[in-house]
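**Q** Turn this into a model:
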Amino acid sequence: MISLQFLVTAFVVVIAPGTGVIYTLAIGLGQGRGPALMAAMGCTLGIVPHLLAATLGLAALLHTSALLFQIVKFAGVAYLLYLAWQALKSDGALSVSANRNRDSGWRIARRGALINILNPKLSIFFLALLPPFLSGNPATATAEMVGMGAIFMVMTFAVFVAYGVFAAAARDWLLTSDRIMRWLNRGFAAIFAALGARLAFERA
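**A** Next comes the predicted model:
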């Protein structure tokens, strides 16, 4: 059963800035509204494997398997460091530049999805988040988990779109200053590097 408590909890979780939000903001600032929407979609789709893992109990396997957790974790660390490098490069995927070409929607969405897919903590997070809100009826537990997961994804997409639209609206003003663009690129690079470092020290 979907409760007000679940909706409030899910909204607080979704609205808090994380890796997906930073990615969506970077795309919105660097490439505009349309690409930002694709970034939001990709980040949202990247949640699906973790929700399925939590629903099917696979998250518990990830939690108990140190080797599997480490493999996924360090793949995620490497990817975040790659995105940090892409923010620093003048023609990188996340660079904020006045004259850069737009990437294809597929590439933007794929990068967003990978950000979440390669974060093993998400599966464990959903395994902890969803069960406390179940009705307690084993016959409907799976359907309830799927329903809550779907609502969480809708919230994620809506909030990320709002972040992306805001970034795209600020794009024209920010692109008038080369100094601001340089600091934005350095800032995004530093954030992704810091997120990668934090993920590296995460434990199952």
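**Q** From now on I want contacts and neighbour counts done on CA atoms only, so please keep to that.
**A** OK.
**Q** Which positions within the longest helix along the chain qualify as buried?
**A** The residue-count maximum for a helix in the chain (DSSP state H) belongs to helix 141-174. Under the neighbour-count criterion of 16 or more other Cα atoms under 10 Å, helix 141-174 has 141, 144-146, 148-149, 151-153, 155-168, 171, 174 buried.
**Q** Let me know the secondary structure of Asp91.
**A** Secondary structure, DSSP: H, G, I helix; E, B strand; the rest coil: Asp91 is coil.
**Q** check contacts around it.
**A** Asp91 makes contact with Arg100 under the criterion Cα atoms under 8 Å, 6 or more residues apart in numbering.
**Q** Could you rerun that using 6 Å?
**A** Not one residue lies near Asp91 by Cα atoms under 6 Å, 6 or more residues apart in numbering.
**Q** tilt between the strand or helix carrying Ala36 and helix 141-174?
**A** Taking DSSP states H and E as the criterion, Ala36 maps to helix 33-45. Orientation check (axes from the mean of the first three to the mean of the last three Cα atoms, to 10 degrees): helix 33-45 against helix 141-174 gives 150 degrees.
**Q** which residues sit against helix 33-45?
**A** Counting by Cα under 6 Å, 6+ apart, 20, 24, 27-28, 105, 108-110, 112-113, 153, 157, 160-161, 164-165, 168 sit against helix 33-45.
**Q** how far is the very next helix or strand once past the longest helix of the chain from where the chain is centred?
**A** The helix or strand immediately downstream of helix 141-174 is helix 178-200, counting by DSSP H and E. Counting by Cα atoms, centre = their mean, to the nearest Å, helix 178-200 is centred 16 Å from the centre of its parent chain.
**Q** Which strands and helices lie in contact with helix 178-200?
**A** Applying 3 or more Cα pairs under 6 Å, 6 or more residues apart in numbering; DSSP states H and E, one finds that helix 178-200 contacts helix 66-88.
**Q** Alongside the first, I'd like the structure of this one:
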Amino acid sequence: MVDLPTLITYSLIVLGFVFIPGPATLLTIARATTSGPKVGIATGAGIAAGDIVHTLFAVFGLSAIIAASALLFSVIKYVGAAYLIYLGIKAITSKVAPSFGNGIADVSTGTAFRQAFISEILNPKTALFFLAFLPQFVQPENGYVLLQLTILGFIFVALGLFSTIVFALGAGTLGGLVRRNPVILKWQGKAVGTIFCILGVRLALQER
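**A** Sure, this is the predicted structure:
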């Protein structure tokens, strides 16, 4: 088991890390601003679900396989980048339905969750991050290494979800005010789409 001092140190480091703006934060804020806090929280939950999978990858060695195979890393990376760019283009070209004149974009919580989950799963950098980060806090002398990795991974996921909920609530509240502006309503889809495309290009250009 993870001892208490290590657990506290790890949690404080992760808590500081998850509040640094990154791709997950940008996706959550973009969704929350244009579609409301519930959709933003669903996006954060999708990212958290993807991180649970990456935790299991790290625990059972699949992340090591991705790290060792340049071809597999590239395939996952480019598929993930293509998916993000596809979502971006779709958002840019979509029109706001008349029924959403209050500024809430036609994106359901289920759709937001699914898109965020797939995007996170198809990010090999996240797999490598879990593979490199979690073992630093594992103490083999305490036994049950796989259990330690699992606990550390789930703590990361929980704190990450907490941060995205905070960002979603803040962005959703602010977005509720700005969405009443017809000019912003007209351009919000293009803004979200641009963010998705930028993240897709960023992922495609990343190296191992």
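**Q** what TM-score do we get after superposing?
**A** Remark: TM-score between the superposed chains equals 0.88 [TM-score structural alignment, normalised by the length of structure 1]; 201 aligned residues with a Cα RMSD of 2.2 Å.
**Q** before we move on, back to that, mean distance between the longest helix of structure 1 and structure 2 after superposition?
**A** When structure 2 is overlaid, helix 141-174 of structure 1 sits 0.9 Å from its aligned residues on average, using mean Cα distance after the TM-score superposition for structure 1.
**Q** From Ile52 of structure 2, how far off is the residue of structure 2 most remote from its centre?
**A** Largest separation from the mean C-alpha position in structure 2: Glu141, at 33.1 Å (Cα atoms, centre = their mean). Here the criterion is Cα to Cα, to the nearest Å. By it, Glu141 of structure 2 lies 25 Å from Ile52 of structure 2.
**Q** Relative to Gly103 of structure 2, how far out is the aligned partner of Leu134 of structure 1 in structure 2?
**A** Per TM-score structural alignment, the equivalent position to Leu134 of structure 1 in structure 2 is Val138. Separation of Val138 of structure 2 from Gly103 of structure 2 (Cα to Cα): 47 Å.
**Q** Tell me which of those two has more neighbours.
**A** Gly103 (26 against 22; other Cα atoms under 10 Å).
**Q** Please say which position in structure 1 Arg179 of structure 2 maps to.
**A** Under the alignment (TM-score structural alignment), Arg179 of structure 2 maps onto Leu175.
**Q** Find the nearest non-adjacent residue to its match, please.
**A** The shortest distance from Leu175 of structure 1 to any non-neighbouring residue, by Cα to Cα, 6 or more residues apart in numbering, is to Ala98 (5.6 Å).
**Q** Need the residue closest to the centroid of structure 1.
**A** In structure 1, the residue lying closest to the centroid (Cα atoms, centre = their mean) is Gly20, at 2.6 Å.
**Q** Give the aligned equivalent of Gly76 of structure 1 in structure 2.
**A** With TM-score structural alignment as the matching criterion, the partner of Gly76 of structure 1 in structure 2 is Gly80.
**Q** what's the burial count for its match?
**A** Using other Cα under 10 Å: Gly80 of structure 2 sits among 24 other residues.
**Q** State the distance from it to Val201 of structure 2.
**A** Counting by Cα to Cα, the gap from Gly80 of structure 2 to Val201 of structure 2 is 10 Å.
**Q** In contact with the counterpart of Ile92 of structure 2 in structure 1: list those residues for me.
**A** Following TM-score structural alignment, the counterpart assigned to Ile92 of structure 2 within structure 1 is Leu88. By Cα under 6 Å, 6+ apart, the contact set of Leu88 of structure 1 is Asn185.
**Q** same thing with Arg198 of structure 1?
**A** With Cα under 6 Å, 6+ apart, Arg198 of structure 1 has no contacts at all.
**Q** can you give me the end-to-end distance of stretch 88-100 of structure 1?
**A** End to end - Cα to Cα - stretch 88-100 of structure 1 spans 14 Å.
**Q** which residue packs closest to the equivalent of Leu122 of structure 2 over in structure 1, ignoring adjacent ones?
**A** Using TM-score structural alignment, the partner of Leu122 of structure 2 in structure 1 is Leu118. Spatial nearest neighbour of Leu118 of structure 1, chain neighbours left out: Gly76 (4.6 Å); criterion: Cα to Cα, 6+ apart.
**Q** residues in contact with the alignment partner in structure 2 of Ala200 of structure 1?
**A** Aligned by TM-score structural alignment, Ala200 of structure 1 pairs with Ala204 of structure 2. Contact analysis of Ala204 of structure 2 by Cα under 6 Å, 6+ apart lists Tyr78, Ala81.
**Q** so how far is Ala45 of structure 2 from Ala204 of structure 2?
**A** Note on Ala204 of structure 2: its distance to Ala45 of structure 2, by Cα to Cα, is 24 Å.
**Q** Could you measure from Val154 of structure 1 over to Ser65 of structure 1?
**A** According to Cα to Cα, Val154 of structure 1 stands 31 Å off from Ser65 of structure 1.
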